[in-house]
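Sequence first, predicted model second:
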Amino acid sequence: MTNICFYISDYGYGHASRDIAIIRKILSEYNDAKVYIKTYEPFHFVRQSLPYRNVEVIQTRNDVGVVFKENSVTVDRERTKNMLDEWLASWDEYIQKEKRFCETHRIDLILSDIAPQPFIVADDLGITSIAISNFTWHYIFYNLFGETPATKRIKEAYERAEIALVLPFNEEMNIFKRKREISLVSREITVDRREIRRRCGISDNEVLVYVGVGRSFEPSFMRSMKPIEATNVKFLTSSNAELPFGNVISIPNNETETQNYLAMCDLIVSKTGYGTVSEAIKARLPMFLLKRNGFKEDELIGNKVEDLCIGQFISEKSFLDCAWINESKHLDEYTKGFNNLNSRFKNNGIPEILGTVKEVI
């Protein structure tokens, strides 16, 4: 039996959604594999998405991200710095605990997206480790705070990874001693677009717009949006969000395969994030992306989306006053961009990941 420990970032659900797709493929290829998954915030989402006998999901705090100012898209530097320092202070205990876990469960391979401490665990124990991401927390925190003892320690942890599999929308990732660029990774669409639109009462002549900000902001942020009066337009949002206008459909609260709901839309209006953007590309959906100030990954993703001509950045003001609705009349211009995507955005990166896993196991 091959024992794998997969560490999934606690920040948002984008890391978890792509890692669920990866783990499903690993399990289909390795019947004798046992996958232990360590994560905290997405714990229930991951467990419900992977109800398999050879998967064990363990609620573990792995990492932190950034904190935003109240009802704002701007990073709160002071609160983020405090949280970063608290996280670093917990590393020694975390590393010792994970070493005991990996030894007890005879772990053969460690994957991390993209908590840095597991690479220290792997290196100390002589376990092969693979990083999977489009960015590192060193990149995020260095761009916020410069070189500090915290960012130096994070950098040193990443340097101990055996190889990094670099997803699109990426930074240079030169922090890793070995790296390999791979194609886009996202969950498969498993329900026909026409069928799910029929179930939700969306006619062929209606435009459906997904509007969401994930878990980055408080629900009150979206309640500040200006009401939209538009004929033949309906809106889709997540179960925990509230939109202050009519014709709103919510994704069911217990639904894990949210990519199927996104795929029935005509336009994505969302905070910038790998999970939503990758699933929008899979469904060939134009997107208007809310840029968060101080979170460097947004620039990696949004600038590339604009470069590919499949969407555009929008400001906080434009998002909240819903000026973007006027641009929805020109979606065909963005839809054409999907015909010109390069292979890295067209191909499926999961077989490429499996190829690397097979090399090292």
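That came in fine, so what should we check first? Residues are numbered from 1 along each chain as shown.

Every contact and neighbour count from this point should use C-alpha atoms.
OK.

Give the buried residues for the longest helix seen in the chain.
The longest helix of the chain (DSSP state H) is helix 14-29. The neighbour-count check on helix 14-29 (16 or more other CA atoms under 10 Å) flags 14, 15, 16, 17, 18, 19, 20, 21, 22, 23, 26, 27 as buried.

just checking, what packs against that helix?
Counting contacts by 3 or more CA pairs under 8 Å, 6 or more residues apart in numbering; DSSP states H and E, helix 14-29 is packed against strand 2-8, helix 43-49, helix 274-282, helix 350-360.

One more to weigh against that first structure:
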Amino acid sequence: MSTILYYITGHGFGHAVRSSQVIEHLTEEYGHKVVIRTSAPRWLFTRPTHGSITFEHEEVDSGLRQNDSLTTDIAGSLEYFSWWEANLTPNVKAELENIDRIMPDVIVCDIAPTGVEAGLRAGLPVVVVANFLWDWILEGYVDESPMFAPIAKKLTSIYSKAQMILRTGLNGGMSRYENIFDIPLIARKSSGTKKEIRDDLDIAHDKIFALISLGGHGLERFYHDLDRRITVAELFTIGEKADNRQKIKVFGRDAAAHEDLVMASDLVIGKLGYGLCSEIISASRGILYTPRVDFVEYNVLAKETEEYVATIKVSQDTFLKGSLDDIIIKLLEMKPPDKTPELNGAEVAARMIDQQYLRGRK
């Protein structure tokens, strides 16, 4: 049995969700042991089996600071990345001690740069799994805050030394790298059909249901006056525990998986992010969303997602304050594009890591 040390940024949910899919294949299909170091919530890693996964809850990369799911705290983000650069040497030293303790055969990072640098200094093969890297994101703020520029350059120098960058679908800003290997989209797939999931969760079959999915940072502004703003559909979401809020049915995380709620829905109302976009593509569900103007990844996600599912973009004012009934009806009437991407990126990533660096060992 080989050991993989997997560093995962705590920014948002999408990085952890797709990492959990790769980890599932590495452990269950190839029989490897995986040690996860991340500040992402433990519940995002849903399928540990046979004691092959060890979870160490540590801050290894928090990425951008956000005020909520639609707004970046640019000043706070600059403060964090400035701290990251100033403390890179001691933080790498600390991770080298963890590497000595864990004794991995390979390092995998999504997209934590400290883990990349520590792995390189330990003389281990380093694989990055990503649809974007932090250098590209920070470059989007240089006009407003030029101090981001040297930090972005430092990040580029680190990522460029990894043995492989496995670039998934829905990607952007990575053409500068020569160590790129393209893989399909990584997507969680529902455990059943729409009918089966609704039966299991006691969701009526004769009503229209919309899933509210607003990401890990929340968006309290969205819920204001929702009873008036949405009347043509029943609403559900997922949370810490089962609850009812206004007209929204809340499924506890122990009762329903997010990808199953996507499948059970007729449409999704949410914030574009890698995890959600990959799941609605997998389930072929349309989405009503609003733009996030201060995050360059948004443009890529919006453009590519609309190639595979029905989408309607509305202004933030409409999304947060206006009636959404007519827009929901329009979305339900839209014919989705006749195009489906490959969704086996997790399987491909695990196979490449195993064959390239672990040589099929168990």
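Looks like it arrived, so ask away. Fair warning: this is a prediction, and the values are worked out from it, not measured in the lab.

burial count for the equivalent of residue 58 of the first structure over in the second structure?
Residue 58 of the first structure maps onto residue 56 in the second structure, with residues paired by TM-score structural alignment. Using other CA atoms under 10 Å, residue 56 of the second structure has 13 other residues around it.

From residue 1 of the first structure, how far off is residue 96 of the first structure?
Going from residue 96 of the first structure to residue 1 of the first structure by CA to CA, to the nearest Å gives 25 Å.

relative to helix 14-28, how tilted is the helix or strand where residue 37 of the second structure lies?
In the assignment (DSSP states H and E), residue 37 of the second structure maps to strand 33-38. Per axes from the mean of the first three to the mean of the last three CA atoms, to 10 degrees, the angle that strand 33-38 of the second structure makes with helix 14-28 is 170 degrees.

need the helices and strands packed on helix 14-29 of the first structure in TSV with distance to residue 124 of the first structure and mean neighbour count, can you?
Converted to TSV, those look like this (distance: least, CA to CA, whole Å; neighbours: other CA atoms under 10 Å):
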stretch	distance to residue 124 of the first structure	mean neighbour count
strand 2-8	15	23
helix 43-49	27	17
helix 274-282	31	23
helix 350-360	17	15
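
Nearest approach to residue 257 of the first structure belongs to which of the ones you listed?
helix 43-49 (7.8 Å; CA to CA).

Show me what that closest one is in contact with.
For helix 43-49 of the first structure, the external contacting residues (CA atoms under 8 Å, 6 or more residues apart in numbering) are 16, 17, 20, 56, 57, 58, 59, 256, 257.

let's go with 7 Å and repeat that
Residues outside helix 43-49 of the first structure that contact it (CA atoms under 7 Å, 6 or more residues apart in numbering): 16, 20, 57, 59, 256.

Stretch 88-97 of the second structure too?
114, 117, 118, 122.

Which part of the first structure matches it?
Alignment of stretch 88-97 of the second structure against the first structure: residues 91-100, by TM-score structural alignment.

post-alignment, the matching stretch versus the second structure, mean distance?
In the superposition with the second structure, the average deviation recorded for stretch 91-100 of the first structure is 1.5 Å (mean CA distance after the TM-score superposition for the first structure).

Name the residues of that stretch that come out as buried.
The neighbour-count check on stretch 91-100 of the first structure (16+ other CA under 10 Å) flags 94, 95, 98, 99 as buried.

can you put the residues you listed in JSON lines and add secondary structure and distance to residue 343 of the first structure?
JSON lines is the format used below for these (DSSP: H, G, I helix; E, B strand; the rest coil; distance: CA to CA, whole Å):
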{"residue": "94", "secondary structure": "helix", "distance to residue 343 of the first structure": "39"}
{"residue": "95", "secondary structure": "helix", "distance to residue 343 of the first structure": "38"}
{"residue": "98", "secondary structure": "helix", "distance to residue 343 of the first structure": "38"}
{"residue": "99", "secondary structure": "helix", "distance to residue 343 of the first structure": "39"}
